[in-house]
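Peer 1: Mind looking at a prediction? Sequence and model below.
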Amino acid sequence: MPPSPPGLTDSTLRQIVRVSIGGKKVRVRFSNAFAGWGSDMKILEAQIAVSTGGHAIKTETAKALTFRGEKSVVVPRGWLMISDPIDFDLVPGSNLAVTIHVNGQTKDVTGHRGARTTTYVETGNAVSEKALPDAQEKTTWYYMCGVDVLAPESSGAVVCLGDSITDGKGATDNTNRRWPDFLARRLQANDATKQTGVLNQGIGGNGFFGGLGQAALIRLERDVLTQPGVRWLIVLEGINDLGSGKITAEQVITAMEQTILRAHERGLRVYGGTILPCGGSSYFKSEIEERRQKVNEWIRTSGAFDAVIDFDAALRDPNDPAKLIKVADCGDHLHPSDEGYRMMAEAVDLKLFTK
């Protein structure tokens, strides 16, 4: 759905994204994949700049984005549009402000509602403004779907495919404390892995067999297999499938096998994340716990994944393994807290990204 007024007709969107690796040349991806019939989207002007916090930018860093040399572009329904590469001194781990003046559609807007980051929406063209003090604040990313960084041949990217736990539900907004964020910081601090980018492809409510957003196996091609520079995949899906009560452990295992098969065909190494405990949550029932344990046992022992990341072992309560340990629980007994997300990232062996 489009944002409430001022909406996306003759509006400026300033969106903030934390990059994982740095470089000297970048480009930005915009998607109109889920627009309604006949709903083309027009970018009238776009620029990137270093964010100085909130809606403000460092104006001396601002660079215009172009599309085949033009400052405006029409993005037809269903299309992905990638800007021209531009010279830009991008520091690893920095916050990048992507500001676009759009004339968008009125329904079926392509975006990511669980941004955990504030987007600023202002009427008219305010692309070049240092600050947008009168902007409406939203918690969704609209149209923007990625930042590509030109990196050395030795570099690569890991895609984190998941649901709301990967999306960061329960983390403090505007602090970049999702577990992929903590992982990116760890990779950047380690000399052997500092050229490893992290792509968060978590969608709240997602699953292998449905839920919110396209099912994982449907979006696998777009969100994982065709991402530039991808070399590794971490899979953390299944809790929403099991929690529905309609999907068996065997069905989740089959979906994981299919994910591994398709990723291996593209030369990716695939790492399986065990499913976190949900005791005390609305999902929890004894039969759901039995299915979760069965899936996790398969992940750990089947050898189907190239390696296992045991998130369950890292966050479960040793006195009640069906529940998250208290410090790792955001309070709903399903999603981790800031500390829980840090613990998840600490459970990842960085040597996995030297292979």
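Peer 2: Here it is on my side, so go on. Numbers count the residues shown, from 1 in each chain.
Peer 1: drop to CA atoms for contacts and neighbour counts, all remaining ones
Peer 2: Will do.
Peer 1: Report the contact partners of the residue nearest the centre of the chain.
Peer 2: Centroid-nearest residue in the chain: residue 200, 2.8 Å away (criterion: Cα atoms, centre = their mean). For residue 200, the contacting residues are 159, 160, 161, 166, 167, 180, by Cα atoms under 8 Å, 6 or more residues apart in numbering.
Peer 1: Out of these, who's the most crowded?
Peer 2: Greatest neighbour count in the contacts of residue 200, by other Cα atoms under 10 Å, goes to residue 180: 27 neighbours.
Peer 1: what ranges do the helices span in the chain?
Peer 2: Assigned by DSSP state H, the chain shows helices spanning 164-167, 179-189, 216-220, 239-243, 249-265, 286-301, 311-315, 338-346.
Peer 1: Would you reformat these as TSV and include distance to residue 53?
Peer 2: Below are these laid out as TSV (distance: least, Cα to Cα, whole Å):
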stretch	distance to residue 53
helix 164-167	22
helix 179-189	18
helix 216-220	32
helix 239-243	34
helix 249-265	37
helix 286-301	41
helix 311-315	32
helix 338-346	20
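Peer 1: Of all those, which one is nearest residue 64?
Peer 2: helix 179-189 (27.1 Å; Cα to Cα).
Peer 1: Show me what the closest one is packed up against.
Peer 2: strand 196-202, helix 338-346 (3 or more Cα pairs under 8 Å, 6 or more residues apart in numbering; DSSP states H and E).
Peer 1: Check which residues of that helix are buried.
Peer 2: For helix 179-189, burial by neighbour count (16 or more other Cα atoms under 10 Å) applies to 179, 180, 181, 182, 183, 184, 185, 186, 187, 188.
Peer 1: Is it possible to get JSON lines of the residues you listed that adds distance to residue 133?
Peer 2: Below are these laid out as JSON lines (distance: Cα to Cα, whole Å):
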{"residue": "179", "distance to residue 133": "31"}
{"residue": "180", "distance to residue 133": "31"}
{"residue": "181", "distance to residue 133": "28"}
{"residue": "182", "distance to residue 133": "30"}
{"residue": "183", "distance to residue 133": "33"}
{"residue": "184", "distance to residue 133": "31"}
{"residue": "185", "distance to residue 133": "31"}
{"residue": "186", "distance to residue 133": "34"}
{"residue": "187", "distance to residue 133": "35"}
{"residue": "188", "distance to residue 133": "33"}
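Peer 1: alright, now check it against this:
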Amino acid sequence: MRPFASLVVLLFAATMGGCASLGASGNGGTDSDWLGTWGTAVQLTEPRNLPPVALGGTTLRQVVRPSVGGDRVRLHLSNRFGDAPIVIGAVRLAASLGEGAIDPATDAALSFGGRPGVTIPPGGSVVSDPLDYDLPPRTDLAVTMHVEAISDSVVTGHPGSRTTSYIVAGDAVSAAALPEAERTDHWYGIEGLDVERDGAAVAILGDSITDGRGSTTNAQNRWPDVLAARLGANPATEDVAVLNMGIGGNCVLRACLGPAALDRFDRDVLERAGVEWLVILEGVNDIGGSAPDESAQVAQDLIAAYGTMIDRAHAAGIRVYGATITPFGGSFYDSPEHEAARQTVNAWIRTSGAFDAVIDLDAAIQNPDAPTTLLPAADDGDGLHPSVAGHRMMAEAVDLDLFTD
């Protein structure tokens, strides 16, 4: 991140307060040598998405896919929404072989202030000590923790992982396989992974469409994943990381599922290491969840919110790209008032000049014969969320030259 961006984020932290961080760095966004290679937006886990068994006294193995590689890493853990300390006895990284198995030859222990474990207070987060580790790009990495104590019912996590996690009783952090593990398609307690290297990151702020609804569990084929693969295969952008900051059911203006985008903006954009670009694809839940007679005002409020986020990002030296809201005709959000609001917002995104560039995802996956609806091949079946093919079409609609300067 540019030095000016670092200064602004430091000033933001000083004035806004926030959760304490422990470990190598209190704020990823202020560390110019580090680059976020993977991240997720954390929230208070809803009861239906809590772990299938109590996590205290277990080993939790979770799988992530970094976007760019490196040879020195650090891990961010979070208890931001917890009401009790999380006590972690050990954390290890290893290449994932699938089905909860790891490659033991790649197994390595993280430390926290020189110690193997760490206690994260309620509302807090922690960054591990840097670890020399050969991390290949776009390959699956297992993060395995021995969780000694944690609240049974108030858990910080990311429900929409679209990736299977594995839980076994006791301390099995170095086990090559976990054949008896309980399985759950959610993440808990992990928030980000950084690499120490040159490069820059794009943060994508969004809802379930960015979070991956309609993609395939464990296939890593959300549209941000496909974009990361495209960037990595292009020599001019191979050093660009992608951070998926989508939350299913999220809203911009108010707390729906997870904190409102305006409220999580610092944590999920400004404080991420190395962010130089931001893509905003969010607002459909604000529109779809509004009463018909409120939709026009919601559209204006969204436009004002985008302006606020643009100003805050620009103050931190981050360029902002506006993505148009994709069609939802025929879905449970469909109504004349909601469609009018979508058109109002999209017209502003395309023509206002407020964004540094526009990514027209509406045009990329709309049905040309019925433009208020999704292209049939791009529709996961509910008229709102993209299919696997739709995710690919969205990623392929992004001009990679946006990330070359």
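Peer 2: Good, I have the coordinates. If you're wondering where the values come from, they're calculated on a predicted model, not measured in any experiment.
Peer 1: TM-score for these two?
Peer 2: TM-score of the superposed chains, computed with TM-score structural alignment, normalised by the length of the first structure, equals 0.97; 351 aligned residues with a Cα RMSD of 0.9 Å.
Peer 1: Deepest-packed of the helices and strands packed on helix 179-189 of the first structure, please.
Peer 2: Among these, strand 196-202 has the highest mean neighbour count (mean count of other Cα atoms under 10 Å), at a mean of 24.
Peer 1: How far does that strand sit from its chain's centre?
Peer 2: 6 Å (Cα atoms, centre = their mean, to the nearest Å).
Peer 1: Which residue in the second structure aligns with residue 333 of the first structure?
Peer 2: Counting by TM-score structural alignment, residue 333 of the first structure corresponds to residue 383 in the second structure.
Peer 1: Help me confirm that that match comes into contact with residue 326.
Peer 2: No: with contact defined as Cα atoms under 8 Å, residue 383 of the second structure does not reach residue 326; the gap is 10.2 Å.
Peer 1: okay, now the aligned partner of residue 297 of the first structure in the second structure: neighbour count?
Peer 2: Under the alignment (TM-score structural alignment), residue 297 of the first structure pairs with residue 347 in the second structure. Each residue near residue 347 of the second structure was counted by other Cα under 10 Å, and the total is 12.
Peer 1: ok, now the one 4 residues further on?
Peer 2: Burial of residue 351 of the second structure is recorded as 10 neighbouring residues (other Cα under 10 Å).
Peer 1: again with residue 179 of the second structure
Peer 2: By the criterion of other Cα under 10 Å, residue 179 of the second structure has 11 neighbours.
Peer 1: ok, the closest residue to it other than its chain neighbours - contacts?
Peer 2: Distances taken as Cα to Cα, 6 or more residues apart in numbering place residue 100 nearest to residue 179 of the second structure, at 7.4 Å, with adjacent residues excluded. With contact set as Cα under 8 Å, 6+ apart, residue 100 of the second structure has these partners: 61, 165, 166, 177, 178, 179.
Peer 1: Restricted to buried residues, select those in PyMOL.
Peer 2: To isolate the buried subset of these in PyMOL, counting by 16+ other Cα under 10 Å, use the following:
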select buried, resi 61+165+166+177+178
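Peer 1: got JSON lines for the helices and strands packed on helix 179-189 of the first structure, with distance to residue 111 of the first structure too?
Peer 2: As requested, those are exported to JSON lines (distance: least, Cα to Cα, whole Å):
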{"stretch": "strand 196-202", "distance to residue 111 of the first structure": "13"}
{"stretch": "helix 338-346", "distance to residue 111 of the first structure": "24"}
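Peer 1: who wins for proximity to residue 149 of the first structure among these?
Peer 2: strand 196-202 (9.1 Å).
Peer 1: what number of residues lie near the closest residue to residue 381 of the second structure other than its chain neighbours?
Peer 2: Using Cα to Cα, 6+ apart and skipping residues adjacent in sequence, the residue nearest residue 381 of the second structure is residue 387, 7.7 Å away. Neighbour count for residue 387 of the second structure, taken as other Cα under 10 Å: 25.
Peer 1: rewinding a little: find residues that contact each of residue 383 and residue 326 of the second structure.
Peer 2: Common contacts of residue 383 of the second structure and residue 326 (Cα under 8 Å, 6+ apart): residue 374.
Peer 1: what about the two, which has more around it?
Peer 2: The neighbour count for residue 383 of the second structure versus residue 326, taken as other Cα under 10 Å, is higher for residue 326 (27 against 22).
Peer 1: so the more buried one touches residue 359, yeah?
Peer 2: No: contact between residue 326 of the second structure and residue 359 fails when scored by Cα under 8 Å: they sit 11.1 Å apart.
Peer 1: what's the distance between residue 289 of the second structure and residue 254 of the second structure?
Peer 2: 11 Å (Cα to Cα, to the nearest Å).
Peer 1: Neighbour count for those two, which is higher?
Peer 2: For residue 289 of the second structure and residue 254, the more surrounded residue by other Cα under 10 Å is residue 289, and the numbers stand at 17 against 14.
Peer 1: about what we covered before: which one of the buried residues of helix 179-189 of the first structure is nearest residue 125 of the first structure?
Peer 2: residue 181 (31.7 Å).
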